[in-house]
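Participant: How does the following fold in three dimensions:
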Amino acid sequence: QMPFAPSGYTFYRNVMDYGATGDGSTDDTAAINRAISDGNRCGENCGSTSVLGALVYFPPGTYLISTPIVQYYYTQFVGDPNDRPVIKGSANFSGIALIDTDPYIPGGDGSEWYINQNQFYRQIRNFVLDMTAMNFTNYDAGQEYVPTGIHWQVAQATSMQNIYFDMPESTSEAATTAVGIFMENGSGGFLSDLEFYGGNIGFRAGTQQYTARNLKFTSCLTGVSMIWDWGFTWKNVEFDAVWVAFDCTSVGSEDSQGTGSIAVVDSTFYSVPYAITLRNGGPYPDIILDNLLVQDSASIVLISGGDTLFEGSSGSIYIESWAYGRRYTSLDGSGTETYGLLDIAPQKPDSLLDGDGDYFTKSRPQYESYSASEFIVATANGVSNDATGDQTDAINTLLSDNVGSPIFFPAGIYMVKSTVFVPVGSIIVGEGWSQIMGTGEYFEDELNPQVMVRVGYEGDAGIIQISDMLFTVKGPTAGAVLMEWNVHESTQGSAGMWDSHFRVGGANGTDLQMSDCPKSTDSVNKDCMAASMLLHLTPSSSGYFENVWAWVADHDLDVEISSSATDTSATQLNIYVARGVLIESQGPTWFYGCASEHSILYQYQLYNAQDIYLGHIQTETPYFQDTPAADAPYTIGTFESDPTFEDCTSDSNCEKAWALQVLNSENVFIYSAGFYSFFESYSEACIDDATCQERLVETSYTQGLWMYNLFTIGATEMVYPAGGVIPPTYQGDNKNGYSTDISAWLVLSEQGGDIGSSGNEEEDGSGIVYIDPIVFGEPSPTVQCYDPCTMVLPTSTMSNSSTITYAPFTTTIIVG
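Facilitator: Prediction:
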């Protein structure tokens, strides 16, 4: 149920209950759209909702449609995984795509129903999309379209899985025009286990950042046509008999951004004449090719109409590590713009790899071999999902009594007032992101943090599977740790979480909405201090995490926004969460297609961690910082590894949330990371000159850090290596279109374990100290620092000669 929806509202809808036949000949368009829209749901001029969710089920069959099926906000389309339903476009089909997630408004000058970067909470899985009977062109409201499977313009907490796109091939009479997925904008997201057959373009992709895993393209003219991006990770992608695999020749988006970066990992190209084509004259993307097999290719990387940057072969070429773009490899901090094989290939631990030497992956389990009677239903066993009472004891009893059986939590809100314990062997399956919501005085003390959901105890190993859940709070809950993950895998990938998210504030029933916590740069409302931490992976843990979004709300999902709006500034709010994702795991741990946004101290922190894969990850700094700055309102030091910001100067913009800290860690592999700081106390005036924030990434005493395709916005320093030995990596040296890009930052890949800072200057030394020119105006200035340090005097012209005197010290001179 949806507890805050109007009376009689239906969450689960079977399209056949609304008149769809699935017989392959009856036009089922109207019946399916009735099933989707029933209940006055969130469509045009709504913006978003946390209240009116729906799961729309399609039984096996062939559903003939003649206009698009429109997926409303907060909707899941689910087919039978054992017998996927077919959505078939008719010969007289008109419209943008079989499934449309963000309709264009006729006469709206490009306006759509939803703001593309805020298109959250969507899912499509288990379908066949058949475009073979459709005309090669169609017209709707004066606009020409080609056969397209899905118009997918979405953001975080979205996914597609297990979909086959069936498109016609070219004939001697006509070239095929069909497109599998059309995604011209957005910010997300994750998709996996998709197959594209035939067609002109398999996937036409434009978005800020995205992760795609386990895709197969067969007999497409172009596999992937990139419109624009800041970063895109392509993992386990296979191209077979495709003319061009990645076409990166387009320029799109309102800022004329081309392809900013792509990382292609653990992928294969068979009979692909042109694997990657680039725009002649630029802009050129940063490219990472990691563990690729290419067979029968004329060119692997080619400037269209220009030079070949990476020659192909009629035989087989194995690519261990190749890059195009800016790369950093030495301690002197210098970067170079170049392309070619990387001298340093990633040294991957076996624990992170599968039997074929690829990074391990595991698709979201769908339990298709289970019968309905094998699921234990929470609401049939004394657990309430109506956002009332305290369900902690009932949930704990349910979990402990049914270890090894899949436990189904129907859609709804399960209120808890103390810790839920998830024992090893638990299988938890939600529906439409079933919510565990913590509330009450148990979670209120920020100096005494309490765990809301504890997954295993320290030292536990075995199976844990969590999917389709959402973890949240009803404030004030300043001491809540939403999840503590202790369990370690017993076999590779046995402990994991898929399509599950953390959300704090911005939703009905949380007491953390715009009316409670309005946008402000004044004093902090203590009732809006909502969590101590979102997710904590403890030292004994390991885990597999796929499509997990940890979001501190920057706007209210339940305040309506006109379809003409271009942003959510009218619904912004101030929610305060101290920490995002803390990873202390010794591995192996994988994060695929994950994000963490708007926590105060950091979004991701790796502390004493080892054997960690991250790709793609994305962050945003809180919009209200630095009013207050990161030292408020939470007490720093509650957790041992909290950043102190002690080296920030009073006039800097340094005391803001870290996007990523990698501290005392080793064997960390990052494939695409988008770190953004868009605001300075809600003003975007700082973006153009990248002064919204001084630093985004910090490293300290870390070795084996392999960071590929790092792209940032709004920060002066992309990477700040603590310790004063390695200079920062600056935005100004790496600008590439709207974003700032580095293809490979490998400075600490084989060294650096002894370079860092403990936060104690007396113990670490002062590093590089820049002397203020004021010394030349003082009669007898004293300048001092803690050893080891390097003093850099300012340049100055003095009126007469001066003598600088040093106190005696002992040193060693080596000659010869």
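
Participant: Only C-alpha atoms from now on, for both contacts and neighbour counts.
Facilitator: Will do.

Participant: for the protein, what's the longest strand?
Facilitator: With residue count as the measure and DSSP state E as the assignment, the chain has strand 308-328 as its longest strand.

Participant: That one: which residues count as buried?
Facilitator: For strand 308-328, the buried set under the neighbour-count rule, 16 or more other Cα atoms under 10 Å, comprises 308-310, 312, 317, 320-328.

Participant: ok, now stretch 479-492?
Facilitator: For stretch 479-492, the buried set under the neighbour-count rule, 16+ other Cα under 10 Å, comprises 479-489, 492.

Participant: again, but for stretch 77-87
Facilitator: Neighbour counts using 16+ other Cα under 10 Å place 77-81, 84-87 of stretch 77-87 among the buried residues.

Participant: Also stretch 441-451?
Facilitator: When burial is assessed from 16+ other Cα under 10 Å, stretch 441-451 yields the following buried residues: 442-446, 449-451.

Participant: Let me have those in a markdown table, adding secondary structure and distance to residue 512 as columns.
Facilitator: Compiled in a markdown table, those are given as follows (DSSP: H, G, I helix; E, B strand; the rest coil; distance: Cα to Cα, whole Å):
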| residue | secondary structure | distance to residue 512 |
| --- | --- | --- |
| 442 | helix | 18 |
| 443 | helix | 15 |
| 444 | coil | 14 |
| 445 | coil | 17 |
| 446 | coil | 17 |
| 449 | coil | 19 |
| 450 | strand | 19 |
| 451 | strand | 20 |
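
Participant: Please generate a structure for the following sequence too, so the two can be compared:
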Amino acid sequence: MWSPVIFPTLYWPVRLLLTSTECLFGKMFSSLIKLLPLMVGINAQLLDIPVVDELVSSAMLPFEQYVYNTPTESTIPAVAVSTTAAKVQAAAVQAAAADNAYWLADIAHQGVAAFNSNPAGYKVFRNVKDYGAKGDGVTDDTAAINAAISAGGRFGPASRHSSTTTPAIVYFPPGTYIISTSIIDYYFTQLIGNANAIPVLKATAGFVGLGLIDGDQYQNDGNQGWTSTNVFFRQIRNLKLDLTAIPAGTAATGIHWPTGQASSIQNVQIAMSAASGTQHQGIFIENGMLHCVSLLEHSNVVIGSGGWMSDVTITGGLYGANVGNQQFTMRNLVISNAVTAISQIWDWGWTYQGLVITNCQTALSISNGGVGNQLVGSVNVLDSTIQNCPTFVTTAWQSSTYSTGSLILENIALNNVPVAVKGASGTVLVGSAGSSTISAWGQGHKYTPNGPANFQGSFTPPTRPSALLASGSTRYYTKSKPQYAASPVASFVSTRSAGARGDGSTDDTNAIQSALTSAAAANKILFFDQGTYKITRTLYVPPGSRIVGEAYSVIMATGGTWSNINNPVPVIQIGQPGQSGSIEWSDMIVSTAGSTPGAVLIQWNLAANVGSGMWDVHTRIGGFQGSQQQVAQCPTGAAVSAACQVAYMSMHITSAASNVYLENVWLWTADHDLESPTDARISVYSGRGLLVEGKNVWLYGTGSEHHSLYQYQFSSASSIMAGFVQSETPYYQPNPNAANGPYPRNSTLKDPDYSSCLGGNCNSLGLRVLNSKNVIIYGAGLYSFFNNYSTTCSTFPLPENCQSMIFSVEGSTSGLVVYGLNTVGTTYMIVKDGVALAQVSDNLATYAATIAYFTL
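Facilitator: Sure thing, here's the model as predicted:
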């Protein structure tokens, strides 16, 4: 994922400035805003905006405590917090947890970081109590927790370095952990608490730091450690963050979370002060986008690229969530007693599902920037409940040629919400003192299928396929990632104990296949201890399988089985055509090593039971230690070589498949070397992203990037619910382009025919819908930033001509609805059977062009 240019960061989002200002936010530094190049080989212009400097200087005064130097382990004192209340709380928590065993803590931890410089000595699983944390509600555990995270030569934000060689789970047993400064998250880290007795991170009254958990700490030079678009592979789960000891008038944050793909927050609680004048916020995501002066004066921008969040409960605060990112999917946020439940700082596209918001003055604010300069591109809200709030949504939308502030509300239950939507001039949509339902309401540009037409008002929603709905409900079916909290450790089988080595060099094919077969037969859960498991033949996953990884265990395919580009072979085969049953698979990565142009990384054939799926399972193709496709082997500018042809397809949901549920799944062909200190670019080649030919498919928070022919293709598929879907075109195109790349067209798979394109570059499609029916998409971001590694084709507002088209609808497709379509770098946003329906110049918005509503 790419970030074009980033502003030297300041310490608090200018979102907190008055919304009447014309240039509102970026990443903050107290005396300047200048563009810096973060991309190798890309030069950025300098931009100095005095009005921002002045506003920042005044706005920063309440937040000076967030300007802090990185504390070291040796300088954080271990102090006692001797309040009676803290001791009582800790005793109560520990007593309640006495009988709450959790398999993740109890299982033998024998994982190995295969490509670490010292795999035998490196510890993957870390219990914070082994590093001195007490969890007694009295002792300051900050230093011990940070030591557990950092031990073993790992990469923190101060290093500005990523690596796949130092994965870690940092485990919190039940207890109350007193912290006085931020817990600093590291790259490739999972912070996980006991799912049966949620541990508490409790801030002291004098807490200092931007977040009890800081996911990308600001450094002494005023910049975040990592570029947020490149912070991958991390999680926070099963924790409660308690800010209530911090005075209400002191600005404080639960989680600071600038992040990229393959990241998630799940089953987290955040408690804050609800007192008058509270300055607390639960979740803060800024990622520093500058939107300046007017829609016609977008300069280079900074973007973040996430992400997934679910099952988060937030109480109190000025903001429950104060968030901005390129795109995000959030589900089951339960927010109560905040002033504003969700403040949308900025975005290109955002999807909220299953919100429950209670007793807040405003449930959702998307008005940042004000009339004529709104900073929010598009927001979709569905299947949600808003109760006892004076206002549901505040917006600054106006009917114009620009499409910022696009909003779709679908299937929203209101209870005692007098104003459903409030605009700059007053009430736009009336709520009610009692109970009512918003069936479907929106604002923005619409195409039905021709357009654009400005609209603001109610409309008839699409008929949702009954197979996609929860039992007895009008809401879509959802299922959170299984954590097996109620399963004892005896329910698990270790892959390493079954004979696999996971050392990246031993052929583990036979051992893993045996473990898969026997675990399913015995109704056991197969635990992949951390490791890189080399395989040389297809692994068959039988019905009844339940599989969970440790810190993103890797299955790595290599060898002659996948050497023929004209004979694709699956790496992982889920069921066989004609089979039915269930499968659950979570927290793993599927990769290749060496030349494997015939590899289909995941093939799903199973006619599955509802509830079967993949959660936090990703494909990572090239760009990591052990892949044999890093910058030394596959530099940019080199001729296409067989050594850098890495996959035929990332994932294929075949015509035999049904009831396939994907959540937070990222299908990524690497654009840069994850081990490079400079994020050096590489050119590796894969053919296809996600091909869906089956029926009854849920795609929640998915991404597909850098495949040569397409990122998503729905071909003769039916009943698909998707949101948010995100794609990127390969950076090397059009050198070669999609028509002349290393992967020839396969007519059997209905590959796109690029022999004739609309005028312009014929590059990989982000989304192709062919002969499919009943496809409903709640948010899509289809991006093309580069031509042969140059970004001059994607500058805002125009030319936006990296490629001619990026979303193609073809054949007998029917029942297609797309809410919140966002594109970058393409001349035409929607093309139907070779005819352009929508072009960028009619739908300019933020950095991305936006269409609120498209139907066919």
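
Participant: Which two among the buried residues of stretch 77-87 of the first structure are spaced furthest apart?
Facilitator: Of all pairs drawn from those, the greatest distance, 14.4 Å, lies between 81 and 87 (Cα to Cα).

Participant: list the contacts for the counterpart of residue 169 of the first structure in the second structure?
Facilitator: With TM-score structural alignment as the criterion, the equivalent of residue 169 of the first structure in the second structure is residue 274. Shown in contact with residue 274 of the second structure (Cα atoms under 8 Å, 6 or more residues apart in numbering): 248, 315-318, 337-338.

Participant: Run through the strands of the stretch 51-200 of the second structure in chain order.
Facilitator: All strands of the stretch 51-200 of the second structure, identified by DSSP state E, counting those that start in this stretch, fall at 125-127, 136-140, 168-172, 176-184, 189-193, 200-214.

Participant: Where does the first one end up in the first structure?
Facilitator: Translated: strand 125-127 of the second structure. So strand 125-127 of the second structure is aligned with residues 12-14, judged by TM-score structural alignment.

Participant: What mean distance separates the matching stretch from the matching residues in the second structure?
Facilitator: Between stretch 12-14 of the first structure and the aligned residues of the second structure, the post-superposition mean distance stands at 0.5 Å (mean Cα distance after the TM-score superposition for the first structure).

Participant: How far off centre is that stretch?
Facilitator: Taking Cα atoms, centre = their mean, to the nearest Å, one finds stretch 12-14 of the first structure lying 29 Å from the centre of the chain it belongs to.

Participant: which residues are contacting it?
Facilitator: 35-36, 54-59.

Participant: Max pairwise distance over the residues you listed: which two?
Facilitator: The most widely separated members of these, counting by Cα to Cα, are 54 and 59 (16.0 Å).

Participant: higher neighbour count, those two?
Facilitator: Under the criterion of other Cα atoms under 10 Å, the comparison of residue 54 of the first structure against residue 59 puts residue 54 first, with 30 against 21.

Participant: Counterpart of that one over in the second structure?
Facilitator: Residue 54 of the first structure maps onto residue 168 in the second structure when the alignment is built from TM-score structural alignment.

Participant: That match and residue 192 touch, don't they?
Facilitator: No - in this structure, residue 168 of the second structure sits apart from residue 192 without contact. The criterion is Cα atoms under 8 Å, and the distance is 10.4 Å.

Participant: Can you tell me which residue is spatially central in the second structure?
Facilitator: Centrality entry for the second structure: nearest residue to the mean C-alpha point is residue 307, 1.3 Å, by Cα atoms, centre = their mean.
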